[in-house]
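Q: Next one to model:
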Amino acid sequence: MTNPTNGHDEVPIDEATGTADAAAPEAEASLMDAGPALLAAAQAEARDMKDRMLRTLAEMENLRKRTEREVADARTYGVTSFARDMLNVADNMRRAFETLPAEARPAEGPLKAFVEGIDLTERELLKTLEKHGVKKIEPDGQKFDPNLHQAMFEVPNAELPKGTVVQTVQAGFVIGERVLRPALVGVSTGGPKAAPQPAASDEA
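A: Sure, this is the predicted structure:
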């Protein structure tokens, strides 16, 4: 049909509707063909998001544990330098106490009180350090442990197993699980082989 106004042919309404109806099944079929691919892409994206979320959670948990460990270490080992200095003070007090032999110490009087005061002060100092995790190593009679002890000399002694600590020259100390200062010791060189000792953490 020709439009008398503009001279162009018009498409009948019924014909246009039929064309649209014919195109609809094709579009639907195309969408159905693309459906599995879209689903697979969505599933892959979901897996990727889940993986990233799990990684983020794992990183946050590791950060939390690392922070807790660092805080605990700071609390335990933060006094290391101070404790080492205090051990020097304790050593000097012990030397002063031992300068006067036991048989020469008076039974009474001001000097007796002075000597006892030095001994008491040293004990109180070590007790205070122990409250902060600093513990004394007492190795006499134990098997020599290079992690805790430093050998200063050897003593021939057939009655003791080889490698047994026979004398402590200077006391050692640990703080937490770390050696603050190794014990300076003398070690036996003769006799039967020493029996195994507990782990270093148990000895400390």
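Q: going forward, measure contacts and count neighbours with C-alpha atoms only.
A: Will do.
Q: and the helix or strand where Asp51 lies, what other elements does it pack with?
A: In this assignment (DSSP states H and E), Asp51 forms part of helix 13-77. Packed against helix 13-77, as judged by 3 or more Cα pairs under 8 Å, 6 or more residues apart in numbering; DSSP states H and E, are no other helices or strands.
Q: what's the next secondary structure element after that helix?
A: helix 80-99.
Q: now for the helix or strand hosting Gly186, which elements pack on it?
A: Taking DSSP H and E as the criterion, Gly186 maps to strand 183-188. Judged by 3+ Cα pairs under 8 Å, 6+ apart, strand 183-188 is in contact with strand 149-155, strand 165-170, strand 172-175.
Q: Remind me what the first one packs against, helices and strands.
A: Counting by 3+ Cα pairs under 8 Å, 6+ apart, the packing neighbours recorded for strand 149-155 are strand 183-188.
Q: gap between the strand it packs on and the chain center?
A: 31 Å (Cα atoms, centre = their mean, to the nearest Å).
Q: Need the helices and strands packed on strand 183-188 in CSV (columns: mean neighbour count and distance to Ala23).
A: Putting the helices and strands packed on strand 183-188 into CSV (neighbours: other Cα atoms under 10 Å; distance: least, Cα to Cα, whole Å) gives the following:
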stretch, mean neighbour count, distance to Ala23
strand 149-155, 18, 91
strand 165-170, 19, 98
strand 172-175, 23, 83
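Q: related to what we said a few turns ago, now do the helix holding Asp51: distance to the chain's middle.
A: 37 Å.
Q: next one: stretch 156-164
A: With Cα atoms, centre = their mean, you get 38 Å for stretch 156-164.
Q: Centroid-nearest residue for the protein?
A: Arg69 (5.1 Å; Cα atoms, centre = their mean).
Q: which residues does that one contact?
A: Residues near Arg69 by Cα atoms under 8 Å, 6 or more residues apart in numbering: none.
Q: on that earlier part again, how big is the angle separating the helix holding Asp51 from helix 80-99?
A: Relative orientation of helix 13-77 versus helix 80-99 (axes from the mean of the first three to the mean of the last three Cα atoms, to 10 degrees): 10 degrees.
Q: I'd like the structure of this one too, to check against the first:
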Amino acid sequence: MALRCLGSCRRHLRDLNRLLSFAGCDYRGSVCLYSAAAHHRSTGDECHVDEPADEPSHVMTIRMLELRASKLEEQVQDLTERYKRAVADSDTVRRRTQKFVEDAKVFGIQSFCRDLVEVADILERTAGDVESEFRGQETQRRRAEGAAAGVADLEGQEGGEGSPPLHRLSEGLALVQERLQAVFTKHGLEKMAPVGGRYDPYQHEIVCHVAAEEGGAQPGTIALVRQDGYKLHGRTIRHAHVGVAVEAQED
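A: Model prediction:
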């Protein structure tokens, strides 16, 4: 639309320029006729030439055409500025739309990942509980066998065939965790490892403080993690709940 308006204004300007040229030539011809008539009258020539009666109308026509040309030039400039702004706005919208589409492709699974990491937390806690239960039962079994057959026989039975069902369950859960973390890595989902690093409010959330002497960490660093944090393609989708080491206050 802006291009059509610019083309139309330019055609009007060309037409006005031609009219101005024609009017100027006509006006100069009238002036020449008027000069010739004055010369003939001064020399007593019998040939009389009437004065141009439409000279004021020519002047008015030229002024009107010049005013019209000036207005058209202003319209051309205004339309040109509008066209430039429209092009700039459309380019900005195009870049924003392209960025939005790219983010949608990369972070479209963000909500799904937030829900999935909660399942990973439950799986990790369950695997830890099963492993602890297995170790407790294994310790009790070894103590009972040691009391009955002696410590030497207990050492000879270590590594024997036939793992208990609880141990097989623990191994299966560990394999599921390993496979789940591989799937996370494949899709850009990464678990944070903040222990020993500095506190970052964009990645961590402080839930407690730990004495630096007890945890063996430097003051201001992260000493423990209560809940793992995750990133999706470098963007934090869940903050890690951490405990920060602080200096013990002297009484």
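Q: Report the TM-score for the pair.
A: Put the two chains on top of each other and the TM-score (TM-score structural alignment, normalised by the length of the first structure) is 0.71; 173 aligned residues with a Cα RMSD of 2.9 Å.
Q: Please pull up the equivalent of the residue nearest to the centre of the first structure in the second structure.
A: Superposed on the second structure with TM-score structural alignment, Arg69 of the first structure falls opposite Lys99.
Q: do the same with Ala183 of the first structure
A: Aligned partner of Ala183 of the first structure by TM-score structural alignment: Ala240.
Q: which residues sit in contact with its match?
A: 192, 203-205, 225-230.
Q: wait, which of those is closest to Cys32 of the second structure?
A: Gln203 (90.0 Å; Cα to Cα).
Q: for the equivalent of that closest one over in the first structure, what are its contacts?
A: In the first structure, the residue matched to Gln203 of the second structure (TM-score structural alignment) is Leu148. Applying Cα under 8 Å, 6+ apart to Leu148 of the first structure gives the contacts 137, 172, 179, 181-183, 200.
Q: In which helix or strand does Leu16 of the second structure reside?
A: Residue-wise, Leu16 of the second structure maps onto helix 2-42 under DSSP H and E.
Q: between that helix and helix 55-107, how big is the angle?
A: Using the same axes, to 10 degrees: helix 2-42 of the second structure against helix 55-107 is 170 degrees.
Q: which residues touch the aligned partner of Pro139 of the first structure in the second structure?
A: By TM-score structural alignment, Pro139 of the first structure lines up with Pro194 in the second structure. The contact partners of Pro194 of the second structure, by Cα under 8 Å, 6+ apart, come to 222, 225.
Q: Quick check: Pro194 of the second structure is in a helix.
A: No. Going by DSSP: H, G, I helix; E, B strand; the rest coil, the assignment for Pro194 of the second structure is coil, not a helix.
Q: Roughly how far does it sit from Ser90 of the second structure?
A: 44 Å (Cα to Cα, to the nearest Å).
Q: Equivalent analysis for Leu154 of the second structure, please.
A: Taken as Cα to Cα, the span from Leu154 of the second structure to Ser90 of the second structure is 80 Å.
Q: In terms of neighbours, single out the busier of these two.
A: Leu154 (17 against 12; other Cα atoms under 10 Å).
Q: ok, now how distant is the residue nearest to that one when sequence neighbours are not counted from Glu155 of the second structure?
A: Nearest residue to Leu154 of the second structure in three dimensions, chain neighbours excluded: Gly146, at 5.5 Å (Cα to Cα, 6 or more residues apart in numbering). Counting by Cα to Cα, the gap from Gly146 of the second structure to Glu155 of the second structure is 9 Å.
Q: The two: which has the busier surroundings?
A: Neighbour count, other Cα under 10 Å: between Gly146 of the second structure and Glu155, Gly146 has more, with 15 against 11.
Q: Kindly state which residue of the first structure is aligned to the more buried one.
A: So Gly146 of the second structure corresponds to nothing, using TM-score structural alignment.
Q: Is Gly146 of the second structure in a helix, a strand, or coil?
A: Relying on three-state DSSP, one would call Gly146 of the second structure helix.
Q: contacting residues around Gly176 of the first structure?
A: So Gly176 of the first structure contacts 76-77, 133-134 (Cα under 8 Å, 6+ apart).
Q: Most neighbours out of those residues, which is it?
A: Neighbour-wise, the contacts of Gly176 of the first structure (other Cα under 10 Å) top out at Val134, 26 neighbours.
Q: My read is that that residue contacts Phe173, right?
A: Yes. Shown here, Val134 of the first structure and Phe173 form a contact pair, counting by Cα atoms under 8 Å, at 6.5 Å.
Q: Can you report how many residues neighbour Val31 of the second structure?
A: 15.
Q: residue in the second structure matching Val166 of the first structure?
A: Val166 of the first structure maps onto Ala223 in the second structure, by TM-score structural alignment.
Q: scratch that, Met32 of the first structure is what I was asking about
A: So Met32 of the first structure corresponds to Ile62, using TM-score structural alignment.
Q: Could you tell me how many residues sit around that match?
A: Neighbour tally, Ile62 of the second structure, other Cα under 10 Å: 20.
Q: Touching, it and Leu20? I think so.
A: Yes. Using Cα under 8 Å, Ile62 of the second structure is in contact with Leu20, at 6.5 Å.
Q: Tell me which residue of the second structure matches up with Glu98 of the first structure.
A: Checking TM-score structural alignment: Glu98 of the first structure goes with Gly128.
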